[in-house]
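J.: Quick one: sequence and predicted model below, then my questions.
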Amino acid sequence: FLEPVQNAGGCFPPPPGYFERVREICDRHDVLLVSDEVICAFGRLGTMFGAQRFGYTPDIITFAKGVTSGYAPLGGMLVADRLFEPFRHGTEMFAHGYTFGGHPVAAAVALANLDLFEREDLNGHVMRNRDAFRGTLERLLDLPIVGDVRGDGYFYGIELVKDKDTRETFDDDECERLLRGFLDKALYEAGLYCRADDRGDPVVQLAPPLVCDQGHFDEIEQILRSVLTEAWARM
C-alpha cells in the first residue's frame, strides 16, 4: 500500500525511479501493489490518478473524496483485469458488503463531477499552474522557520524547523504550542483553510481548490508569510 505523494509524513513525493523499483519488487514476489489515492486522485496532482502522474501501474487503486469533489461521501476501488478475471464468468464472488454500497445519489454526484472535470479541463489547469504554485510557495524559504517546501501538483507541505542550517525540528511540546496552540487558529482566522500536522515532520499542508490560479497562490503565500513570521517570534 503506497500513496503517490505520502500524506501523513508531510507531503513526500517519490524520488525518481522509486515506483518503477517497487513495481519490479512486487512482480518478482507476486505481491499486489495497491495505490492509495484517497488524497492524490482526481486532479490533486494534475492527473486523474497519482499513479499516472508518476508512471506506474498498480494492481488496485483505492479512492474517495475527490471523485465527488467532496459534495457527497463516496469511496471505491479499481482493480486490474487480471484480478477481476476469476469473477468475470461463472458464480465466483468476493463476499463483502456495506450498507450504503452503490448509493445512487453519491454515484450520480460522482458522474456529474467527472463530467465537470472534462468540461472545464481541471486536470489541465492544475498541470499548467503547478510550477507557479511551487514557485510561489518557495518564496517562503527565506523565513527562518521554513525548512522545506515539498509536494506535487496542488498538494504541498511547508516543513517547519527550529534551526534552518541543521534542520533541527521542534520537540513534541513545541509542536503542540506551535501547531495546535497557534497556527491552526491563526491561519484560519487569516482566511487560509489548511492543516497543521505533526504526524511526521511538523508541516503546514496545502491542498487548494483545483481552480486556483496565481492570484490565489499569492494570497496563500502572503497569509503564510505573515502568520509564520509571527509564529517564529512567539517561539
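T.: Thanks, I have the structure now. Residues are numbered from 1 along each chain as shown.

J.: from here on, contacts and neighbour counts on C-alpha atoms
T.: Will do.

J.: Skipping adjacent residues, who's closest to Phe133 in space?
T.: Nearest in space to Phe133, with sequence neighbours left out and distances taken as CA to CA, 6 or more residues apart in numbering, is Phe217 at 6.0 Å.

J.: quick one, strands of this protein?
T.: All strands of the chain, identified by DSSP state E, fall at 34-36, 60-64, 75-79, 146-152, 155-160, 195-197, 203-206.

J.: list the buried ones in the longest one?
T.: Counting neighbours by 16 or more other CA atoms under 10 Å, one finds that the buried residues in strand 146-152 are Val146, Gly147, Asp148, Val149, Arg150, Gly151, Asp152.

J.: how big is the angle separating that strand from strand 155-160?
T.: Here strand 146-152 points in a direction 170 degrees away from that of strand 155-160 (axes from the mean of the first three to the mean of the last three CA atoms, to 10 degrees).

J.: Show me what strand 146-152 is packed up against.
T.: Packing contacts for strand 146-152, counted by 3 or more CA pairs under 8 Å, 6 or more residues apart in numbering; DSSP states H and E, involve helix 122-138, strand 155-160.

J.: Please produce a markdown table containing the ones you listed, extended by distance to Gln205 and mean neighbour count.
T.: Formatted as a markdown table, these follow (distance: least, CA to CA, whole Å; neighbours: other CA atoms under 10 Å):
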| stretch | distance to Gln205 | mean neighbour count |
| --- | --- | --- |
| helix 122-138 | 12 | 18 |
| strand 155-160 | 4 | 26 |
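
J.: which one of the ones you listed lies closest to Leu116?
T.: Leu116 sits nearest to helix 122-138 of all the helices and strands packed on strand 146-152, at 8.1 Å, using CA to CA.

J.: before we move on, the earlier item: which one of the buried residues of strand 146-152 sits closest to Ile60?
T.: Asp152 (21.8 Å).

J.: Was I right to think the closest one contacts Ala132?
T.: No. Using CA atoms under 8 Å, Asp152 makes no contact with Ala132, being 11.4 Å away.

J.: thinking again about what came up before, in CSV: the strands of the chain, plus distance to Ala110.
T.: CSV is the format used below for the strands of the chain (distance: least, CA to CA, whole Å):
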stretch, distance to Ala110
strand 34-36, 18
strand 60-64, 10
strand 75-79, 10
strand 146-152, 24
strand 155-160, 21
strand 195-197, 25
strand 203-206, 23
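
J.: Which among the ones you listed is found nearest to Arg23?
T.: Once the strands of the chain are compared by CA to CA, strand 34-36 is nearest, at 10.2 Å.

J.: Give the other helices and strands that the closest one contacts.
T.: So strand 34-36, by 3+ CA pairs under 8 Å, 6+ apart, packs with strand 60-64.

J.: Next up, a structure to set beside the first:
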Amino acid sequence: MNVPTAPHILVIDDDPDVRELVVEYLGNNDMRVSAGESGRDLFDLFDRESIDLVLLDLRLPGEDGMLLARHLRDRAAVPIIFLTGRNEEADRVMGLELGADDYVTKPFSPRELLARVRAVLRRYQVQATLPERDSSRRAFRFAGWELNLRTRRLTSPSGAVVELSNGEFSLLSALCRAPQRILSRDQLLSMSRLHEGEVYDRTIDVQVRRLRLKVESDPANPLLILTERGAGYRLAADVETLY
C-alpha cells in the first residue's frame, strides 16, 4: 500500500521477473517502486522522480553497472544497493570501493531485500538529522591535510585536491571525529554508516587500504592510519575542527 510519505525506490534490472517481484513485494510493504531495465531508464526515471534509494543490477546486458553507479553518484548522494547474480568476492569488493551502500546476490529472499532497504534508508535518515554541532563543522585538519565536509574533498599538504569515494570519505570523517583513539571495525562501521546487518568486516579493511594509498607516503608502512592488532584502527594525528 502506497502512502504519501512512502519512500520511493527505483529498481533497474533487465530480468522482468526480478522487477515484478521487487515492485510487488516492496509495494506491499509501504514503499513506492518504479522500475526500468537499462541505464537509460535509470537516468530518465531519476531525473523525473524524487528517488530515495536505487536497486541497481550490476550486470545489465551491454552496460557497466559500476559506471552507471559512478555517474549516478556524480548527480546525487542517493543510496545504492547492487543486485547481481554473481557471488564473487572481487565484485563485492569493487562495489564497496565504489561506495555502494549494500550488495545483494541473486537469488535473494524478498524479506531480506526489504530488511536491507529499510536499514539503508534508516542510515541516511540518521545522517540527515545529525546534531547541529556535527552539521556545522566545515572541515577537519590533520598533519597538513584538510578534509572539507561540505565539498567532501580532501586537500593534501601540497594543496592538491584528492578525490574520495563515498566510503573513503565516510571512514576518514569517522577517524577524524575520534583522533588518537583506537576504533574497532564495528565502531567504524557504525560511525561511518557504511553498512549494517550482514556486513563484511573487510568493508573497513578495503576502505582503509584505499585511504592509505591516498594519504600515506608509504602505504605499506603507514604513519597516519595505524592498525592496532586485534583491536581496530587509529588516526595517529591531532585533528583541528573548523567551523
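T.: In hand now; what should we look at? None of these values were measured; they are calculated from a predicted model.

J.: care to give me the TM-score?
T.: For these two chains in superposition, a TM-score of 0.27 is obtained (TM-score structural alignment, normalised by the length of the first structure); 105 aligned residues with a CA RMSD of 5.6 Å.

J.: how many neighbours does the residue nearest to Phe133 of the first structure have?
T.: Using other CA atoms under 10 Å, Phe217 of the first structure has 18 other residues around it.

J.: Repeat that for Asp184 of the first structure.
T.: Around Asp184 of the first structure there are 18 residues (other CA under 10 Å).

J.: With the one 3 residues further on instead?
T.: Residues within reach of Leu187 of the first structure, counting by other CA under 10 Å, total 21.

J.: Against Ala108 of the first structure, how distant is it?
T.: 35 Å (CA to CA, to the nearest Å).

J.: ditto for Leu224 of the first structure
T.: Distance from Leu224 of the first structure to Ala108 of the first structure, by CA to CA: 37 Å.

J.: Between those two, tell me which one has more neighbours.
T.: Using other CA under 10 Å, the more surrounded residue of Leu224 of the first structure and Ala108 is Leu224, with 21 against 13.

J.: pretty sure that one is touching Leu187, no?
T.: Yes. Using CA under 8 Å, Leu224 of the first structure is in contact with Leu187, at 7.4 Å.

J.: in the lengthiest helix in the first structure, what's buried?
T.: The longest helix of the first structure (DSSP state H) is helix 214-234. For helix 214-234 of the first structure, the neighbour count (16+ other CA under 10 Å) marks Phe217, Ile220, Glu221, Gln222, Ile223, Leu224, Arg225, Val227, Leu228, Ala231, Trp232 as buried.

J.: okay if I get these as a markdown table plus distance to Leu83 of the first structure?
T.: Compiled in a markdown table, the buried residues of helix 214-234 of the first structure are given as follows (distance: CA to CA, whole Å):
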| residue | distance to Leu83 of the first structure |
| --- | --- |
| Phe217 | 42 |
| Ile220 | 43 |
| Glu221 | 45 |
| Gln222 | 48 |
| Ile223 | 47 |
| Leu224 | 46 |
| Arg225 | 49 |
| Val227 | 49 |
| Leu228 | 48 |
| Ala231 | 50 |
| Trp232 | 52 |
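
J.: closest to Gly50 of the first structure among the residues you listed?
T.: Nearest to Gly50 of the first structure among the buried residues of helix 214-234 of the first structure: Phe217, at 22.0 Å, using CA to CA.

J.: show me what contacts the closest one?
T.: Taking CA atoms under 8 Å, 6 or more residues apart in numbering, we find Phe217 of the first structure in contact with Phe133, Thr136, Leu137.

J.: what does Val11 of the second structure give?
T.: Residues near Val11 of the second structure by CA under 8 Å, 6+ apart: Arg19, Val22, Val23, Val33, Ser34, Ala35, Gly36, Val54, Leu55, Leu56.

J.: For the fourth one, identify the helix or strand it belongs to.
T.: Counting by DSSP states H and E, the secondary-structure element that holds Val33 of the second structure is strand 32-36.

J.: Show me what that strand is packed against.
T.: Secondary-structure packing of strand 32-36 of the second structure (3+ CA pairs under 8 Å, 6+ apart): strand 8-12, helix 16-27.

J.: Now do the shortest one against helix 16-27, angle only.
T.: Translated: strand 8-12 of the second structure. Using the same axes, to 10 degrees: strand 8-12 of the second structure against helix 16-27 is 170 degrees.

J.: Please produce TSV containing the contacts of Val11 of the second structure, extended by neighbour count.
T.: Output for the contacts of Val11 of the second structure, formatted as TSV (neighbours: other CA atoms under 10 Å):
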residue	neighbour count
Arg19	20
Val22	22
Val23	19
Val33	22
Ser34	20
Ala35	21
Gly36	20
Val54	25
Leu55	23
Leu56	28
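
J.: quick one, what contacts the residue nearest to Ala132 of the first structure when sequence neighbours are not counted?
T.: Nearest residue to Ala132 of the first structure, sequence neighbours excluded (CA to CA, 6+ apart): Gln214, at 7.0 Å. Contact analysis of Gln214 of the first structure by CA under 8 Å, 6+ apart lists Asn129, Ala132, Phe133.

J.: related to what we said a few turns ago, nearest to Ala51 of the first structure, of the buried residues of strand 146-152 of the first structure?
T.: Asp152 (12.6 Å).

J.: Tell me the helix or strand right after the helix or strand containing Arg111 of the second structure.
T.: In this assignment (DSSP H and E), Arg111 of the second structure forms part of helix 110-128. Once helix 110-128 of the second structure ends, the next helix or strand along the chain (criterion: DSSP H and E) is helix 132-136.

J.: what's the helix or strand that that following helix is followed by packed up against?
T.: Next in sequence after helix 132-136 of the second structure, counting helices and strands by DSSP H and E, comes strand 139-142. Using 3+ CA pairs under 8 Å, 6+ apart, the elements in contact with strand 139-142 of the second structure are strand 145-148, strand 239-242.

J.: Now the last one: buried residues?
T.: In terms of neighbour count (16+ other CA under 10 Å), strand 239-242 of the second structure has its buried residues at Val239.
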